[in-house]
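J.: my questions concern the predicted model and sequence given below.
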Amino acid sequence: MTTPDKKADFSGVSANVDTTAEKVEKADFSGVTASVDTTAEKVGEQTYTVAKGDTLSHIAKQFYGSANKWNAIFEANRDQLDDPDRIQPGQVLKIPPQD
C-alpha cells in the first residue's frame, strides 16, 4: 500500500516587496529640447550617384552648367576620391553649392 504524497505546507510563508519606484523622484525633462540641423539644407549641398560613363566634368556640366568646375566636386569628395579620373558607378558624391 502506498501512502499519498504529502503536499507542501506554505501556510507559514510570507513575502514583502519593497520598491524604489515610489521613492525616486521622476526626472523632469520639461526644459529639454532637441534640434537636428543639416549643413546640406543650410548651404545647398546635394549628392549625386555616379552612373556608368560619368566623369567629373560631365557631372559639373549637369550641376553648374560648366564642365570646367569639375575640381569643385573633386575637392568636396577628397575623403573618397584620390584620382579625379577614377570615379566608380554607385559612388555617392557630394555636390557643393555654386560659388
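T.: All right, it came through fine.

J.: C-alpha from now on. contacts and neighbour counts both.
T.: OK.

J.: what are the buried residues along whichever strand or helix holds residue 59?
T.: If you go by DSSP states H and E, residue 59 is part of helix 56-64. In terms of neighbour count (16 or more other C-alpha atoms under 10 Å), helix 56-64 has its buried residues at 56, 57, 58, 59, 60, 63, 64.

J.: the third one contacts residue 67, correct?
T.: Yes - A contact is recorded between residue 58 and residue 67 when judged using C-alpha atoms under 8 Å, the distance being 6.1 Å.

J.: structure two is appended below for comparative analysis:
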Amino acid sequence: MGLFDFLKKGEQKPANPVKPGTPHGGMADPIQQSRPAQPQAAANMDTYTVKSGDSLSKIAKNFYGDAMQWRKIHEANKDKISNPDMIQPGWVLKIPKQ
C-alpha cells in the first residue's frame, strides 16, 4: 500500500486472497493435514461395551449415579437401540458425558 492509495476510488481486493482454513500465504498447514478430524460429539462421549445382565438403567447408575438417566444413553444410541429393554451383550454404546 502506497502513501496515496487511500485516494484511489473503487473496490480494493487483496493481491493474494487467502483460502479459508489456510495460514497466510495460502499454503495448507502440513501439521493440520496429518491430524485426523475428530467429531465434536466424540469429545463429549465415552463408550461402554454391554455385558450379559446389563440394562440401560444399570449402565446409567454406573456412569451417572442415577439409574433414571438411562434415557440419555438411549437418545445417544437410537441408531442401535430400537427397544431400550432389549440391549445385546457386545454392543458398544456411546455414553454422553454429564
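T.: Here it is on my side, so go on. The structure displayed is predicted, hence computed values, not measured ones.

J.: from the contact counts, what lies against the very next helix or strand once past the helix holding residue 59 of structure 1?
T.: Downstream of helix 56-64 of structure 1, the next assigned helix or strand under DSSP H and E is helix 70-76. Contacts defined by 3 or more C-alpha pairs under 8 Å, 6 or more residues apart in numbering; DSSP states H and E place helix 70-76 of structure 1 against helix 56-64, strand 92-95.

J.: could you list every helix and strand in contact with the first one?
T.: Judged by 3+ C-alpha pairs under 8 Å, 6+ apart, the packing partners of helix 56-64 of structure 1 are helix 70-76.

J.: ok, back up a step: and which of the buried residues of helix 56-64 of structure 1 is nearest residue 33 of structure 1?
T.: Nearest to residue 33 of structure 1 among the buried residues of helix 56-64 of structure 1 is residue 63, at 37.0 Å by C-alpha to C-alpha.

J.: which residues does that closest one contact?
T.: residue 95 (C-alpha atoms under 8 Å, 6 or more residues apart in numbering).

J.: quick one: it and residue 32 of structure 1, what's the gap?
T.: 41 Å (C-alpha to C-alpha, to the nearest Å).

J.: same thing with residue 87 of structure 1?
T.: On the measure of C-alpha to C-alpha, residue 87 of structure 1 and residue 32 of structure 1 end up 44 Å apart.

J.: which one of the two has more residues nearby?
T.: residue 87 (21 against 6; other C-alpha atoms under 10 Å).

J.: could you measure from the more buried one over to residue 80 of structure 1?
T.: Distance, residue 87 of structure 1 to residue 80 of structure 1, by C-alpha to C-alpha: 9 Å.

J.: residue 96 of structure 1 now?
T.: Residue 96 of structure 1 is 15 Å from residue 80 of structure 1, where distance means C-alpha to C-alpha.

J.: look up how far residue 61 of structure 2 lies from the residue nearest the centre of structure 2.
T.: In structure 2, the centroid-proximal residue (C-alpha atoms, centre = their mean) is residue 40; its distance is 1.6 Å. Per C-alpha to C-alpha, residue 40 of structure 2 is found 25 Å from residue 61 of structure 2.
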